[in-house]
Every structure is written in structure tokens, then in C-alpha cells.
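> predicted model, plus sequence, below.
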Amino acid sequence: MGRLFWKIFLGFWLTLVLIAIGVGLAVHIYNQNRIEAITDLAAGPRASFVVNATALALAQGGPESVESLFRSWPGQRLPLVLIVDEAGRDIFNRPVPSVALERAREQLRGAQMLSGVRRVLGHNGHEYVIFIPRPGPEGLPQTPSRQMSLGFQLVAALIASLLFSAVLAWYLTRPVRHLQSAANRLARGELATRVMPHIGRRRDEIADLGRDFDHMAAHLQTLVSAQQRLLHDVSHELRSPLARLQVAVGLGRQQPERLAGMLERIERETGRLDELVGELLTLSRLEAHVDRERDESLDLPALLEEVVEDARFEAGATGRQVSLSLNGEAQLRGKPELLRRAFENVIRNAVRYTAPQTGVDVSATVQTQKFVIRVCDQGPGVTAEALERIFEPFVRADGDATGGREGYGLGLAIARRAVMAHGGTVDASNREGGGLCIELSLPLSNNTDEGKRPTE
């Protein structure tokens, strides 16, 4: 059992004990006040009979005989018969009303005695006053056996509170121990660790904590798997240009007459490596949220127009077109180069995969506090299963990781993270009739819908 168990256990148990003591004191004070309020004595034939029988039993057998008499008394409930010694204490430690006791002693000193009062000399040599207060207060023990029953009830209540506190503490700390064990296993690298199967069907805050822990563990497992896959893909991408560099160096040494061509090859491969390392650094900064570019107030339609104009220039060389449709004005405070990179990556990716002699449609509209850009090509599209994976690093637009197409599969990954860094979203869907559509949605700091830009 851990420290939390003992804290909860002792806390609840002491609380229950203090409550019981407080209630007991309150009841005792209440009964004591009721006892002190009794000023009269019971009289009459029945009271006289009971007092005489008690006096006889006390004189002959002492307190044990009296207790036996009380337990075996036939008929109706026995009234409260007090047996008080010279010090004013009942022989069975029951409460004694002081006013009634003084009245009984006065009756014994007087010439006329009530029939319900007796003075008895016990077999131990002590003198006792026996009387019945009227009325008998409810809730007080009428016989020694009932007083013993009260003591048993107190012990039983103490044991019950002990068991209740132990069960409650165990119930509260058991899932915490499972969480602690799961956290230790997770720290050792067991990323498949989950706690909800051990917590069961609880519906409380601890169960919510367990679900949050499982969600965290699943997210960590996904991140670690993605990191391992990224390292594998990076090593794969670096191996090919490095191998070509080694071949070029070897051929340049063996065939000096081809040295100029080999130097061109080395320069090309070095450029590719520089481009790959640059994209990896950009992706790493976006993942770590450490981009140091300052935020500026941006005119998003103007920025998009610049990117589309550059894309048109590149697409024209391959017989492709890029059309742009703008609707509304949009202002956003963000990082201009990062958003330019996102727009450029998406549009250039569409130009690369759209079929020859076709075009890429780019549309931008201002919706409810959002600037939505939709880029659709007329290429082969991707499978439904690959729609989400194309935004992962080193996954090509055709859905094959580290495949044989151009590029490194980092463009869409960088675009999504750049848009997410501005609080936006990026989604992909297949176009009816063939092709892929990518939608970028950016929240606006302020926008107006006055006027429309011309469709180009």
C-alpha cells in the first residue's frame, strides 16, 4: 500500500471517529440534561415491589444477583431502578439525577417514606439507596445488560468504520497504482501500455485521467513511430545522392577525360542534398515551433496572386495552365515567407501532377472569419486510404512512400504544418472526374467582403 492509501485511509477513519465522538458527546450532554431535569420519584405498589425485589437481591447476592434479576424480569419492560452508593454513583455506572437522589435521601431521613425508596446494607458492608426516578428518560440503558450492549455497539461501529475506510481508500488508490505502473512502463519504452482495461467501468475523474493517459500514450506511440519512419526515410533519401556522388568521384579519378561531366554531376547531386537538408530543417523548425520569422500584417489575396504568377511561368514551359479565382479581401497577421512556402508547395505539387495540356484551378473565397483556398489538379488523384498520408513526410502524392517520382515528399508536409502554425487546417479530397483537390483554411484577424477581385 502506498502513501496515498494511508493518507486517505487515516483521513476517512479519523473523520468517522471524530464524528462518532462528537455525536456521542452531544447525545451524552442531551441525556445528562434530561437526567438532571428529573426531580420526582416513582411511587405506588409496582414501584415498591420492584424496589423491594432489587433490595433483596442486592442484600443477598450483590450486584451480580441484581443483574440476573433484571435480565430475567418477566412481563413488561423493567423501569429504571437506580442503586446509588454513598458517593452518589450507581453501581452500574448509569446516570443519576442529582435532584431526584437528594429527594430520595430526604424521604429516607423523614418520618414518612415513599413506597418506592429503600436504603439497603449490601453484603460488602456498603450502604445503598434504591429508588426509581419518574419518568424514566428514554434512550438510557435500563439494565446493565443493555449497558454492555452499548459498549459492544461502539466496538462494532469502530470496526465497521475501520473496514469502510480501508475499502474506500483501496477503491480510490487502486487506479492510481495502475497509472503509476503504466507510467513506469511507458518510461521504459513500452509505448503500447494502456490503463483503461485495468480501471474497468469507473465513471469518475480517475477514469477520465486514465482515458487521458491512454490518449497521451497513443499519441506518443504515433509520434515515436513517425520519428522512426522519418529517420528511415531520411537515410533512404540521402543514400541515393551520396551513392551517385561516390560513383561520380570514382569515374572522375579513373577517366580524367570525363572529369568535367562528373563535376557537373557532383554539383547537381550536391544541390539536391542542399535542397533536401533545407526542407528537413524547415520541417524540423515547424514541428518544434521555433520559427523565428516575425509576424506581419498580410494581404492574403495579393500573396496568393504572386505565388500563382510564378507557378504560371513554370507551368507554361510544360504546356500546363494555372487559373485563379479570388472573391473578397482578407487580412491576416502571420509569417509571410512561411505562408508563401505553403501556397507554393501546394500549387507546384498540383502543377507537377496535373496531366499535360490541362490546368490547375486555384480559387480563394472569404467565408465566416476564414480565408479558404482550394487547389484542384487534373491528375491521377490518390487512393482514399492515402488522402491523409500524403501530408506525412516522404510520402509522394501517389501514396507511395519514398517512391520514384520527383521531389522528396516534404512539400505537403511543410504546407500543412505552416498552415497549422497559423491556426488553420489543410485537407485533401479526390476531384470528381479525376484529380486531387487540396483545401487550405486560414482564420482571419479581420476581413471585408467589399468588392471582388477579377477572375483570371
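All right, it came through fine. Numbers count the residues shown, from 1 in each chain.

> contacts and neighbour counts: CA atoms only from here.
OK.

> in three-state terms, label Leu332 for me.
Per DSSP: H, G, I helix; E, B strand; the rest coil, the local secondary structure of Leu332 is strand.

> please read the previous query as pertaining to Gln180.
Per three-state DSSP, Gln180 ends up helix.

> likewise Tyr128?
Tyr128 - assigned by three-state DSSP - is strand.

> thought it was touching Leu101?
No. Applying C-alpha atoms under 8 Å as the test, Tyr128 and Leu101 come out as separate, 11.4 Å apart.

> tell me how many other residues surround Gly261.
13 (other C-alpha atoms under 10 Å).

> that one and Gln255, how far apart?
Separation of Gly261 from Gln255 (C-alpha to C-alpha, to the nearest Å): 11 Å.

> helices or strands next to the helix or strand hosting Arg352 in the packing?
Using DSSP states H and E, Arg352 maps to helix 336-353. The contact analysis (3 or more C-alpha pairs under 8 Å, 6 or more residues apart in numbering; DSSP states H and E) places helix 336-353 against helix 300-316, strand 359-367, strand 370-376, helix 411-420.

> in it, what's buried?
336, 338-353 (16 or more other C-alpha atoms under 10 Å).

> one more: stretch 407-426?
407-422, 424-426.

> now it, how far from the centre of its chain.
The offset between the C-alpha centroid of stretch 407-426 and the centroid of the whole chain comes to 31 Å, using C-alpha atoms, centre = their mean, to the nearest Å.

> so Val322 makes contact with Ala311?
Yes. In this structure Val322 lies within contact range of Ala311 using C-alpha under 8 Å: 7.1 Å.

> what about the nearest residue to Asp427 once chain neighbours are set aside, how many residues close to it?
For Asp427, ignoring the flanking residues on the chain, the nearest one in space by C-alpha to C-alpha, 6 or more residues apart in numbering is Glu439 at 5.3 Å. Glu439 has 18 neighbouring residues, counting by other C-alpha under 10 Å.

> quick one: secondary structure of Glu439?
strand.

> so what's it up against?
Counting by C-alpha atoms under 8 Å, 6 or more residues apart in numbering, Glu439 touches Val372, Ile373, Arg374, Val375, Val426, Asp427, Ala428.

> for the fifth one, helix, strand, or coil?
Look at Val426: counting by three-state DSSP, its state is strand.

> wait, Arg294 sits on Lys335?
Yes. Using C-alpha under 8 Å, Arg294 is in contact with Lys335, at 6.1 Å.

> dropping in the other structure now:
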Amino acid sequence: MLKKLRLGISAKLFIAIFSTCMLILIIMHWGVRLSFEHGFIDYIKRGNEQRISLLSDALAEQYQQHDNNWDFLRKDDRLVFRMLRSFEQNPDANNPFPPHGWRTMFWVLDQHYKVMVGPHSAPPADGPRHDIKTDSGHVVGWVVSAPVERLTRSTDINFDQQQRRTSWIIVGLAMLLAALVTWLMSRGLLAPVKRLVEGTHQLAAGDFASRVEVSSQDELGRLAQDFNRLAGTLEKNESMRRAFMADISHELRTPLAILRGELEALQDGVRKLTPQSIVSLQNEVATLTKLVDDLHQLSLSDEGALAYRKKNIDLAALLEMAAGAFRERYASRQMRLELHLPAFAAQFGDPDRLFQLFTNLIENSLRYSDAGGMLRITLVAAETGWRLRFDDTPPGVSAQHLQQIFERFFRTEASRSRASGGSGLGLAICQNIVEAHDGTISADHSDLGGLRIEVHFPG
């Protein structure tokens, strides 16, 4: 079986534009032809009617000047042509005579229908006829002209053929020009599309580093920009996915290895089953449970699946509740917890998720600040909403790590133990909760020497 011919977008665009050009050319060709033929015939007809009208009036005047007798014309038949020449030398600007080659034959007849001037053939019965009248209204002759249609049928055939040949030559040249222009246009218009197609194929094949050149600011240019942004996002997501999987495997491998080693030691009798060994096993299980719970919370917040039940709440009261749950733990490490809050701070949000946000941030400062330090929580009104700051004491975070602390599994010190550093997912969950409330969260250096986490809630 023969495969169906599949035309590409370049061929389709070429055919569409070229067909449109051809249709317009053919319509214009026939329109100009019809307009020329009919308009030129009307032009000749009006010129001949004017000629025989002027000629009949002039002959009537001459007839009366020569004692109402046609002998002057029979003796000098060239008089008529001199009259016509005088008309041509003094033409009427509104009704010009047609060219010499397009004038019809004419006859001058007396009152007895005898030919006085004109060809030897009999005057046509269907030709235009104009009366020659005296001042008293008597008809003393006629000026008869051959029909314009007969002129066009006989003398116009060569001219018509010449015009047809010329017009078709023009059409042929126009077709070639249209084909060339259409081909160049189709190539120029589709060049960005072809680059996008090639880039899409590379992207579909897994080459997320693929980019296309942006050569214009029109719709195709904006599409190319969007393609590059999409490719950049996919490249970043792929890099994050690989790093995420590597981090998860690393985080899970260590506690599992410890559990396996201790269980094998108990099984082989190397270690005895004591309360201390049970506590060690429970600590590793707790570490795994915390990691799995954090991963679950992060996946829910990434998908927007966390249930947000927003209502009007008091941020100041919610912060006092969260801080109250940590006062004993802060006191156990000789750390101070200071609150600088207004009497009331109205906000529209989910109290449970915001409480989770505050506890994560307070927990983060407790883990990473040295003993004997402090955490200062400040809530102030901003131009649009509320501005919340968490300032703690050293150690701080280097400038190059400030924008990375919200990434998953990120720790400022690679050697930090899991007991103090946690899973590295708390701040990533905080960022998702803040963004779900249309807010922003950022990190900076604190004037206390440690880290400042700043959250802005819109009003």
C-alpha cells in the first residue's frame, strides 16, 4: 500500500499563501480584462456619438448658409474631414474624441437617403443615426455611424490578442514572484517554529539543558521565552529530584544501618538486651519516624493537600501559645525566649498550620543556637499586613548559605549530627505554609549575631 503523503507545516503554509496569491491574481486579471473591454467600448461609443452630433450640427449650419442646398458638399466632400479636424484641434475636455485607430466609419446622407460622403458600401441599418435639422426643424439629412460593436469585432481582434498575451505574461511573472516571496516568507515565519520543534524533541528525550534562540518579541518570541523558562524549571526540578532522592537514601541508610548492627549484635550475643540497648533502638526508630513524618508533611504541602481551614485569628495569642510550649526546653539550655508582640494582631489564616510554622521556627532556633543564648520574637504592623521576625544568637549562617536554608535536607554544617540538626525539612515545610497564606519568608543576619527569619503576612 502506498503511504499517504504527509505535508509538513512549511509545505502547508506555502500552499496556503501561494493559493491565495494565485486566486487574487486570477480574479484581478479577469476583473481588469472585463473592465478594460467594457469601459473602452463605452468610451468609443460616447466619442463617436459626440462626433456625429457635432458633425450634424455643423452640416446643418453650412446647409442653411448655402441656400438650403447640398451642392457645396457634393462638390467638396473633403469639407467634412476638415470639420472633424477642427473639432480635434479644439476638443471638449469633458468629452474627448477616441484615438484615430478606434473611430468608426460614418456616412452623410441627404433628405433622399443618398450618400454624399462616406464609403461606397451601404450605410448600416443598425448604426447610430443623428438628424441634420435646420432652424425651422426640418430634417434635411442624416449622419450615420457604423456600430461600435462591429468595430471591436473586426479591428480589435489583434489588439485583444496582444492584450491577452501581455496580461498572461504578467500573470506568469507575478506567479513566479509570488512563489519566491511565499517561499521566503514561509521559511522566515517557520524558522522559530522549527527551532521550537527541535528543542521540544530534545526536551522530550530528557535533555533539559536544551534552549532555543529568542529572535523576536512577537507571540513566537514569547513562546520561545516560555519554552526556555519551562526547560529551566524542568532542569532545576530534575536536579532537585536527584538530590532529593540521594538525600532521602542517605538519611534513611544511617539509622537503618545502626538498627541492623545493634539487632545483629543482640542476635549474636555480642551485646546483651538491656534497657540502655532498648533506648538506643527506640531513638533510631524515633529518628526514622520523624524523618518519615516530615517527608509526609512536605509532600502534602508541596501538593497543596494540607487542609487549610482559614478564619480570623490573633497572631499575637498564637505566638504566645507556641512560645509557652518551649519555655521549659529553653530554660533547660539556659536560653532566654523574648516576645515583643502587640496586644492584638488580626490575621486571616489557618491557626493549626500557623502554629506548626511557629513551632518549627522556634525549634530551629533551639537546635542551632548555642547554650546560654536567646531567641527574640518580634511582631510589628507593616504597610500591608504583619511583619514577624525570629532573631537568635550565634552561631549564624554564612552569606552564601542564607538562600539555601529553605532547601530540603540542607544543613549549614555537613558534620552536624542528626540529633541536633533534625531532618533538614523543617524550613522547607515552613516556606510552603507561608506561601499557602500568600506571604513571604526570607533569611538574613540577625543583629544578635545569629540568624534572622523574617515572615511577611499580607493584610
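That came through, no problem. The structure presented is a predicted model; accordingly, all values stated were derived computationally and were not measured.

> please state their TM-score.
In this superposition the chains share a TM-score of 0.72, using TM-score structural alignment, normalised by the length of structure 1; 375 aligned residues with a C-alpha RMSD of 3.5 Å.

> comparing Arg294 and Lys335 of structure 1, which residue is more hemmed in?
It is Lys335, of Arg294 of structure 1 and Lys335, that has more neighbours when counted by other C-alpha under 10 Å, with 19 against 10.

> what does the more buried one align to in structure 2?
Aligning on TM-score structural alignment places Lys335 of structure 1 opposite Asp350 in structure 2.

> which residue packs closest to the alignment partner in structure 2 of Glu406 of structure 1, ignoring adjacent ones?
Matched by TM-score structural alignment, Glu406 of structure 1 corresponds to Gly421 in structure 2. Once flanking residues are discounted, Gly421 of structure 2 sits nearest to Arg367: 6.7 Å by C-alpha to C-alpha, 6+ apart.

> what does that neighbour align to in structure 1?
Matched to structure 1 by TM-score structural alignment, Arg367 of structure 2 sits across from Arg352.

> any idea how far Ser145 of structure 1 is from that match?
99 Å.

> how about the contacts made by Ala345 of structure 2?
The contact partners of Ala345 of structure 2, taken as C-alpha under 8 Å, 6+ apart, are Ile313, Asp314, Leu315, Ala316.

> redo that, cut-off 6 Å
Asp314, Leu315, Ala316 (C-alpha atoms under 6 Å, 6 or more residues apart in numbering).

> can you tell me what part of structure 1 stretch 171-188 of structure 2 aligns to?
Aligned by TM-score structural alignment, stretch 171-188 of structure 2 falls on residues 154-171 of structure 1.

> how far off centre is the matching stretch?
28 Å.

> that one vs structure 2, average offset?
Superposing on structure 2 and averaging over aligned pairs (mean C-alpha distance after the TM-score superposition for structure 1), stretch 154-171 of structure 1 comes out at 1.6 Å.

> on that earlier part again, what angle do the helix holding Arg352 of structure 1 and helix 411-420 make?
Relative orientation of helix 336-353 of structure 1 versus helix 411-420 (axes from the mean of the first three to the mean of the last three C-alpha atoms, to 10 degrees): 150 degrees.

> would you map the strands across structure 1?
40-41, 82-84, 117-121, 127-131, 133-134, 296-299, 321-327, 329-334, 359-367, 370-376, 425-430, 436-443, 446-448 (DSSP state E).

> neighbours of the residue opposite Ala183 of structure 1 in structure 2 once aligned, how many?
Under the alignment (TM-score structural alignment), Ala183 of structure 1 pairs with Thr200 in structure 2. Using other C-alpha under 10 Å, Thr200 of structure 2 has 19 other residues around it.

> one more: Leu332 of structure 1?
Using other C-alpha under 10 Å, the number of residues around Leu332 of structure 1 comes to 21.

> how far away is it from Thr143 of structure 1?
For Leu332 of structure 1, the distance to Thr143 of structure 1 - C-alpha to C-alpha - is 89 Å.

> with Leu101 of structure 1 instead?
18 Å.

> how near is the closest residue to Gly424 of structure 2 other than its chain neighbours to Asp391 of structure 2?
Leaving out its chain neighbours, the residue that sits closest to Gly424 of structure 2 by C-alpha to C-alpha, 6+ apart is Phe409, at 4.0 Å. Distance, Phe409 of structure 2 to Asp391 of structure 2, by C-alpha to C-alpha: 22 Å.

> ok, the equivalent of Arg333 of structure 2 over in structure 1 to Leu154 of structure 1 distance?
The equivalent of Arg333 of structure 2 in structure 1 is Thr318 (alignment by TM-score structural alignment). To Leu154 of structure 1, Thr318 of structure 1 is 96 Å away according to C-alpha to C-alpha.

> ok, now which ones touch Val129 of structure 1?
If you count contacts by C-alpha under 6 Å, 6+ apart, then Val129 of structure 1 has Ile83, Val84, Arg118, Arg119 around it.

> tell me which two of those residues sit farthest apart.
The distance between the two most remote of the contacts of Val129 of structure 1 (C-alpha to C-alpha) is 10.7 Å, for Val84 and Arg118.

> which position in structure 2 aligns with Arg194 of structure 1?
Using TM-score structural alignment, Arg194 of structure 1 pairs with Arg211 in structure 2.

> not counting sequence-adjacent ones, nearest residue to its match?
Nearest to Arg211 of structure 2 is Asn228, by C-alpha to C-alpha, 6+ apart, at 5.5 Å.

> can you check Leu286 of structure 1 too?
Per C-alpha to C-alpha, 6+ apart, closest to Leu286 of structure 1 is Arg417, 6.2 Å.

> show me what that neighbour lines up with in structure 2.
Per TM-score structural alignment, Arg417 of structure 1 is aligned with Asn432.

> next, work out how far apart that match and Val455 of structure 2 are.
Applying C-alpha to C-alpha to Asn432 of structure 2 and Val455 of structure 2 gives a distance of 12 Å.

> Val139 of structure 2: neighbouring residues, count only.
Val139 of structure 2: 14 neighbours (other C-alpha under 10 Å).

> OK, contacts around it?
Contacts for Val139 of structure 2 (C-alpha under 6 Å, 6+ apart) come out as Ile132, Lys133.

> let's see 10 Å
Going by C-alpha atoms under 10 Å, 6 or more residues apart in numbering, Val139 of structure 2 touches Ala60, Asp110, Gln111, Asp131, Ile132, Lys133.

> what do you get for Thr152 of structure 2?
Counting by C-alpha under 10 Å, 6+ apart, Thr152 of structure 2 touches Glu37, Phe40, Ile41, Ile44, Trp102, Thr104, Phe159, Asp160.

> kindly state which residue of structure 1 is aligned to the third one.
Right, Ile41 of structure 2. Taking TM-score structural alignment, the alignment pairs Ile41 of structure 2 with Ile35 from structure 1.
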